[in-house]
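[1] this is the structure alone, sequence omitted:
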């Protein structure tokens, strides 16, 4: 029954991660940490193993959803490569920060971070994108209504933001999309669907880098990974399909409430433990 639960967690994480460009780690890591208190197979799991295992899963979620978004022609490869120039080194730095963190501290910090992400999701539609600067990279996109939308960014600023996103990815195993997608939409004016698709492309590349580091440190439980990967793979495709047909506001509201509950639960578990 517990192994079936891991498959279901992988499916939910892959679907939500692909749908919103989050990567899925923001579901997998807290799920592993919370379930470690209630299930035999996950008992005693460390933050390092939870993060390392989550990042391996995100390789498959990222690849699955990226392939689906490529078919939909929504991935901005050039922007994704520029973001990866920052997120890749940031992910390695995050892995280094994760090495010696204790369980209680990890739970508290991660809980606070999740609640912060929920707040970002709450206010993102009330913020307006920055005005395009003439020297930055400029891109255009034709939406479903035939309207051309322009967006763009300064490479130096984008790489700096992506570095911190990658750092949180390596530290918490979240993929970084929970921060990168709002940044792409709010700061650079990306259309939402393009931001999600490009974020999953960047997450796929960053997950490879950080996973290799965690594997070398012995931070991956391959039995957990094998149980989570099938659900994450199909969830990645399912999320991309839903993204094409669904307005994301309803999903964002549900996810926001869910994240607040998880964040409070992790903080309480960290303090009580």
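    It's in. Nothing here was measured: the structure is a model prediction, and the numbers come from that model.
[2] only C-alpha atoms for contact and neighbour calcs from this point on.
    Noted.
[3] show me the contact partners of stretch 36-47.
    For stretch 36-47, the external contacting residues (C-alpha atoms under 8 Å, 6 or more residues apart in numbering) are 2, 32, 33, 35, 101, 102, 103, 106.
[4] I meant stretch 266-273, not that one.
    30, 34, 103, 104, 105, 106, 107, 108, 109, 110, 111, 112.
[5] closest one of the contacts of stretch 36-47 to residue 192?
    Comparing the contacts of stretch 36-47 against residue 192 with C-alpha to C-alpha places residue 32 closest, at 29.5 Å.
[6] count the residues that sit near the closest one.
    24 (other C-alpha atoms under 10 Å).
[7] which strand or helix spans it?
    Assigned by DSSP states H and E, residue 32 falls within helix 25-35.
[8] distance from the next helix or strand after that helix to the middle of the chain?
    Sequence order places helix 47-71 as the next helix or strand after helix 25-35, per DSSP H and E. Distance, stretch centre to chain centre, for helix 47-71: 9 Å (C-alpha atoms, centre = their mean, to the nearest Å).
[9] then this one, side by side with the first:
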């Protein structure tokens, strides 16, 4: 019993620290705190012997839940600095919302290995992009029409929902590739996080209702205790990250985070490979 109490205390402290780091990164790098929260939750659920069949769904759903208050805090901070492009937000928000809702509903038919594979592949690509010294530029402006106002935002919303991340991880590199100013990309992405998280969480809650082997106090595929512990800290540290984003050159930090993300992606992809070959 004493060991179990010590383990739970250690896990609670770990979740609080995770929330703090995720909040800072959400504001500083525009990558979205979920890119940190999902793998940490995945490992913690493994320590708690949560069934592998639902562990990744719980990690993704819980991460999306924490993004709601964190993105509100981060977006408010960026808005005060005039870093949110309102026209871009209005243009992309409807399709991002629809894509996120679709991703959340799809979690009903995708198993844990599928979600892990999606997270691992995209996280690997994001880590390589972050580690590349020169920003990839493929156009001088964001395209219009069905691609720029349809396919791109819908894909960002859908894949972000399935990964349990906010808008920054995918939208900041995409906007930067079309010569969008980086600070405005980060600020606008913080608002995208809310547009993604709300419908995606609803989808993951609905998908997980009545599913067996979930830990206590879970609402669908959302672990309520884990979500509360994480966002109780991340909502406080997100404005700090936003402030640092306007006063620091984050290149070195991006390299360190890219390495963490690369190793995490490799580990997740390896776990999928080993499970498939077993």
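    Received the coordinates, thanks. This structure is a prediction, so every number in the text was calculated from the model and none was measured.
[10] biggest separation within the contacts of stretch 36-47 of structure 1, which pair?
    2 and 101 (27.0 Å).
[11] closest to residue 96 of structure 1 among the contacts of stretch 266-273 of structure 1?
    Of these, the one sitting nearest to residue 96 of structure 1 (C-alpha to C-alpha) turns out to be residue 106, at 14.1 Å.
[12] residues contacting that closest one?
    Residue 106 of structure 1 sits in contact with 47, 270, where contact means C-alpha under 8 Å, 6+ apart.
[13] ok, residue 93 of structure 1 next?
    167, 170.
[14] counterpart of it over in structure 2?
    With the correspondence set by TM-score structural alignment, residue 93 of structure 1 lines up against residue 102 in structure 2.
[15] how about its match, secondary structure?
    helix (DSSP: H, G, I helix; E, B strand; the rest coil).
[16] so which bit of structure 2 is the helix holding residue 32 of structure 1 matched to?
    Aligned by TM-score structural alignment, helix 25-35 of structure 1 falls on residues 34-44 of structure 2.
[17] aligned counterpart of residue 159 of structure 2 in structure 1, please.
    Aligned by TM-score structural alignment, residue 159 of structure 2 pairs with residue 168 of structure 1.
[18] can you check residue 16 of structure 2 too?
    Match for residue 16 of structure 2 (TM-score structural alignment): residue 7.
[19] now do the contacts for that match.
    Applying C-alpha under 8 Å, 6+ apart, the residues near residue 7 of structure 1 are 227, 228, 229, 230, 231, 232.
[20] so where in structure 2 does stretch 222-234 of structure 1 end up aligned?
    Aligning stretch 222-234 of structure 1 against structure 2 (TM-score structural alignment) gives residues 224-236.
[21] buried set for that stretch?
    For stretch 224-236 of structure 2, the neighbour count (16 or more other C-alpha atoms under 10 Å) marks 224, 226, 227, 228, 229, 230, 231, 232, 233, 234, 235, 236 as buried.
[22] skip the chain neighbours and tell me the closest residue to the first one.
    Spelled out, it's residue 224 of structure 2. In this structure, residue 224 of structure 2 finds its nearest non-sequential neighbour in residue 218, 5.6 Å apart by C-alpha to C-alpha, 6 or more residues apart in numbering.
[23] that neighbour - how many residues pack around it?
    Counted with other C-alpha under 10 Å, residue 218 of structure 2 comes out at 18.
[24] what does residue 261 of structure 1 give?
    14.
[25] corresponding residue for it in structure 2?
    Using TM-score structural alignment, residue 261 of structure 1 sits opposite residue 263 in structure 2.
[26] in the helix or strand that contains residue 270 of structure 2, what's buried?
    Assigned by DSSP H and E, residue 270 of structure 2 falls within helix 251-277. The neighbour-count check on helix 251-277 of structure 2 (16+ other C-alpha under 10 Å) flags 254-255, 257-259, 261-265, 268-269, 271-272 as buried.
[27] give me the angle between the strand or helix carrying residue 14 of structure 2 and helix 34-47.
    Using DSSP H and E, residue 14 of structure 2 falls within helix 2-28. Per axes from the mean of the first three to the mean of the last three C-alpha atoms, to 10 degrees, the angle that helix 2-28 of structure 2 makes with helix 34-47 is 170 degrees.
[28] what about the match of helix 25-35 of structure 1, how far off from structure 1?
    Mean deviation of stretch 34-44 of structure 2 relative to structure 1 after superposition (mean C-alpha distance after the TM-score superposition for structure 1): 1.2 Å.
[29] just so I have it, where are all the helices in the stretch 101-250 of structure 1?
    103-123, 155-172, 177-186, 192-216, 222-245, 249-272 (DSSP state H, counting those that start in this stretch).
[30] so for residue 21 of structure 1, which of those sits nearest?
    Of the helices of the stretch 101-250 of structure 1, nearest to residue 21 of structure 1 by C-alpha to C-alpha is helix 192-216, at 4.3 Å.
[31] mean per-residue distance, the closest one to structure 2?
    Using mean C-alpha distance after the TM-score superposition for structure 1, the mean distance for helix 192-216 of structure 1 is 1.3 Å.
[32] now do the same contact list for residue 37 of structure 2.
    18, 19, 22, 59, 63.
[33] sorry, wrong one. I was asking about residue 39 of structure 2.
    59, 264.
[34] so how far is stretch 95-113 of structure 1 from its chain's centroid?
    17 Å.
[35] measure residue 76 of structure 2 to residue 82 of structure 2 for me?
    10 Å (C-alpha to C-alpha, to the nearest Å).
[36] ditto for residue 151 of structure 2
    From residue 151 of structure 2 over to residue 82 of structure 2 the distance is 27 Å, taken as C-alpha to C-alpha.
[37] and what of residue 97 of structure 2?
    23 Å.
[38] of the two, who's got more company?
    residue 97 (26 against 14).
[39] can you tell me the element that one falls in?
    helix 86-106.
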